[in-house]
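>>> Predicted model follows, preceded by the sequence.
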Amino acid sequence: MKIRFFLIILFMFSFHAIRAQDGNELTIEQKQYINKFIYPLSTFEPSTDNNEDLKVLNKFIGNSDIVGLGESTHGSSEVYKMKYRISQYLIKDLNFNIFSLEANMPESYLMNNYISRNIDSPEDVLRGMYFWLWQTQETLAFVEWLKTHNENNNQKVLFDGFDMQYYFGALKQIRDVYYANNYPLDDINSLIKILKENKRGNKKYKNKIQKTVNLLLDKVSQKALEMEDKESKKRFLQNITIIRQNIKVGSSLTRDKFMAENVDWIKQNYNPSKVIISAHNFHVSKENRSSMGYHINEKYQNDYINFGFAFYEGNYTASVDGKIGTFTSQTAPIRSLESNLNSLDIPYFILDLKSIKKDNNELGKWLLKDIEFRKTGSGTKNDEFRKINIADSFDFLIFINKSSHSNLLENIKLKDT
């Protein structure tokens, strides 16, 4: 009987060891190795007064002046809070002076009326940015922090977007310039008519229509020659660029390329500038050749540092069939990055992928290969995990063990699912 019991124990131990070796779960040695590259975080709450745990960012970021902050879904409260906590630190301690997010550029820029001039309603500006993703208490709290910061510091922070999925805000701001200066409206009215009549969902405009629109925009752009205020002039011309981009966007490939161009425009037009870009993990990634982050990295190299985000379990806000709701996240499968990191029993931490990649130790090789990783956008999927090369995608990864849904502003309907 004792022999039989011993054999069962031996079998279970052997089975466990084989599973660990196959990559189903980490070995003790692998955990000990990975822990050398882990920097625990005390909290995700931006309101904390103690930022000792974030001082490691000084070393990680160094002299780089573009920092990409990702997100594994568009609706996790803890992820957004951590991003805003880090953003506050970058602004206060590392002199970052521009915060830009994955939202339409002209509409996002209006937030500066509130944070720098104390006019307009921040809730109305967030609601005017089309998507519910930023129409949350988490983002509103960060906006209020930016306003307070700008009131108490000589170096003001600029709020901006870098997306171009809609032309409405750009067109309205161009038209407002025409009204303010009593310019003839013939070209603007022709532009409005052709844009409205020829848009087909998210598909790009036909080449013939693009040519006509661009000719009209060429004529509109001549008005910039009469503008004396430099800020108004460059925004006027950039709004024209947003419309040119919008009529050409027909896929994520062109959209990400244009987003990268808009980040570059921000960088070049506000000098000196240190820019925080907030977007989905996919967009800030360096590895995917179609991503915004890839294009930024190609141009700026070591000046661009990015952080991917991951969480193990919980729920998040998402939109399905036009209805916004709370969804339970898919439990991270055993072979996934999230499952392995959760086994370390550290609730929040930064993982230094850059150093692991440089070290190239056998015990960390599982992080240098394709691995299952959560990828969910504004919607949700039955299978939330996709294989990516995490170390090629991100310099650093921030792990949070549990997610809860983001908290929408009033008048944004939430339907539990």
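Sure, I can see it. Residues are numbered from 1 along each chain as shown.
>>> For the rest of this, base every contact and every neighbour count on C-alpha atoms.
Noted.
>>> Just want the most central residue of the protein.
In the chain, the residue lying closest to the centroid (C-alpha atoms, centre = their mean) is residue 279, at 1.2 Å.
>>> Specify the local secondary structure of the nearest residue to residue 94 once chain neighbours are set aside.
Of all residues not flanking residue 94 in the chain, residue 58 sits nearest, at 7.4 Å (C-alpha to C-alpha, 6 or more residues apart in numbering). Recorded secondary structure, residue 58: helix (DSSP: H, G, I helix; E, B strand; the rest coil).
>>> List the buried residues in the longest strand along the chain.
Longest strand in the chain by number of residues (criterion: DSSP state E): strand 304-320. For strand 304-320, a neighbour-count test (16 or more other C-alpha atoms under 10 Å) marks 304-319 as buried.
>>> Check it against this one:
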Amino acid sequence: MLHRASPLAAAIAKAAVPLTGGADDYTPLLDMVGEANYVLLGEATHGTHEFYEERARITQRLIVEKGFNAVAVEADWPDAYRVNRFVRDQGDDSDAVQSLQGFQRFPSWMWRNTAVVDFVTWLRSYNDGFEADDKVGFYGLDLYSLFTSMDEVLRYLEQVDPAGAAAAKARYACFDHYQDDSERYAYAAGVGVSESCEGAVIAQLQALQQRALEYMQRDTANAHDAYFYAQQNARLVINAEAYYRTMFRGRVSSWNLRDQHMADTLDALIGHVGAQTGTQAKVVVWEHNSHIGDARATEAGKLGEWNVGQLARERHGDQTRLIGFSTYDGTVTAASEWGGRAERKQVRAALPDSYEALFHDVGIERFMLDLRIDGLVRAALMEHRLQRAIGVLYVPKTERQSHYFHAQLPRQFDAMLHFDRTTAVVPLETVSKPTGGEAPETYPEGV
């Protein structure tokens, strides 16, 4: 018996823009972006090749055709800044693979994979034709690098202000007896076993800011960039300390603190890039759908969670575009437990009442759907449906409980890109190195 698509699936098929792999695939998406300055590109998993590859294709066109001048990703600030130095021809790394060596902790495959290598290589080549201030940068928005960022603050101060470095070391000594283990600090401070280091880390940022002008006026190359990097590390230490302290108080408080940090880092980056280039900052963001889809349209939002997408819309209005990604089935790179090896896992067919199953019913292998266009399709998609989210862990046995939530898609995203069958991202290695005390990336939510 021939399969007949539902009336809604048939209507979506008429409204959808097929993606064929051609050079003009994303022209309608760029038209939808228009004059917006901030484009947030999602992913339904942390381990799907097509999501990374297509985000790169879109980002390349945004850079070349619309003048976007920064890429900000769901990664720690120090690790991503090493890549930033490479793509801007400022670091010591000889190639893209080497520039990604900072991403060693679980799940290293999020950024140490072949698709990211290809994009970073392209970005370095593209930047070769521009002066230093006009090169496109690569930055991290996340906050898991508590001890690494403290080390980076100290390293900076040792170069510009040895006395200030000694004072900073004394302030950060509050963490010494946790042996560079952020999870130990999270437990001790979170449940009141010991006093928090909150006052010390705030004092350190204030000390750094008080001498900002002096530090930036020093006759050294990239003085403004170096100070900005150090200042953001000091801010990260404050927010990471608070994040770990609140981790044991419940998901909502820690989630909100993390996404608030990422949104604030994005805004700081917008200001820095604008000042550096003398033009409007135009930023592409790569994060999981859970972070860039407006939380107010999800059941998590009803529980009090907010996220980067919501905050970006509230702060920047129509200057923001939120683009979601989805898949029906295929394979994914994910682990079965925290700290586990990267596995190539089979993605189960989406549940019948989900958006993913509806898009599978459309019968188009890959397509874009503009969710801003009023009409029958947008109205019908307003019905709450299940949506799948796979992070760094994939647990098929508990698929419904672990990986699905309800959402209103047209309120959550401006457009959706659907790839019906997808393949696992290819890691540069299948086993992450020990965390070295830092908590794993995305801990404890997995996205």
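Now that the structure is in, tell me what you want to look at. If you're wondering where the values come from, they're calculated on a predicted model, not measured in any experiment.
>>> Just give me the closest of the buried residues of strand 304-320 of structure 1 to residue 135 of structure 1.
The nearest member of these to residue 135 of structure 1, counting by C-alpha to C-alpha, is residue 317 at 11.6 Å.
>>> Could I get the contacting residues of residue 364 of structure 2?
Neighbour list for residue 364 of structure 2: 13, 18, 420 [criterion: C-alpha atoms under 8 Å, 6 or more residues apart in numbering].
>>> any chance of those in CSV, with distance to residue 57 of structure 2 too?
Supplementary listing: these in CSV, determined by distance: C-alpha to C-alpha, whole Å:
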residue, distance to residue 57 of structure 2
13, 23
18, 16
420, 18
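>>> Buried ones from those, can you make that a ChimeraX selection?
In ChimeraX, this line selects whichever of the contacts of residue 364 of structure 2 come out buried by 16+ other C-alpha under 10 Å:
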select :13,18,420
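>>> and which of the contacts of residue 364 of structure 2 is nearest residue 159 of structure 2?
Minimum distance to residue 159 of structure 2 across the contacts of residue 364 of structure 2 is 51.9 Å, recorded for residue 420 (C-alpha to C-alpha).
>>> now the equivalent of the closest one over in structure 1, what's its secondary structure?
Mapped onto structure 1 by TM-score structural alignment, residue 420 of structure 2 lines up with residue 401. Classification of residue 401 of structure 1 using three-state DSSP returns strand.
>>> And the helices in the stretch 251-400 of structure 1, which stretches?
For the stretch 251-400 of structure 1, applying DSSP state H, counting those that start in this stretch gives helices covering 252-269, 281-284, 292-300, 337-342, 353-359, 390-393.
>>> Where does the second one end up in structure 2?
Residue correspondence for helix 281-284 of structure 1 in structure 2, counting by TM-score structural alignment: residues 289-292.
>>> And for residue 134 of structure 2, the neighbour number?
Residue 134 of structure 2: 16 surrounding residues under other C-alpha atoms under 10 Å.
>>> Not counting residues beside it along the chain, what's closest to it?
residue 277 (6.1 Å).
>>> residue in structure 1 matching the one you found?
Looks like residue 277 of structure 2 stays unaligned there (TM-score structural alignment).
>>> Touching, residue 349 of structure 2 and residue 329? I think so.
Yes - here residue 349 of structure 2 reaches residue 329: they are 4.9 Å apart, a contact under C-alpha atoms under 8 Å.
>>> just to revisit the earlier point, what's the closest of the buried residues of strand 304-320 of structure 1 to residue 338 of structure 1?
residue 312 (5.2 Å).
>>> Tell me which residues touch that closest one, please.
Going by C-alpha under 8 Å, 6+ apart, residue 312 of structure 1 touches 331, 332, 338, 339, 342, 400, 401, 402, 403.
>>> What is the neighbour count of the counterpart of the fourth one in structure 2?
Residue 339 of structure 1 maps onto residue 357 of structure 2 when the alignment is built from TM-score structural alignment. Neighbouring residues of residue 357 of structure 2 were enumerated by other C-alpha under 10 Å; the total is 20.
>>> Residue 190 of structure 1 too?
12.
>>> ditto for residue 409 of structure 1
Neighbours of residue 409 of structure 1 under the rule other C-alpha under 10 Å: 19.
>>> which residues sit in contact with it?
Listed by C-alpha under 8 Å, 6+ apart, the contact partners of residue 409 of structure 1 are 123, 135, 136, 137.
>>> secondary structure class for the first one?
Judged by three-state DSSP, the three-state class of residue 123 of structure 1 is helix.
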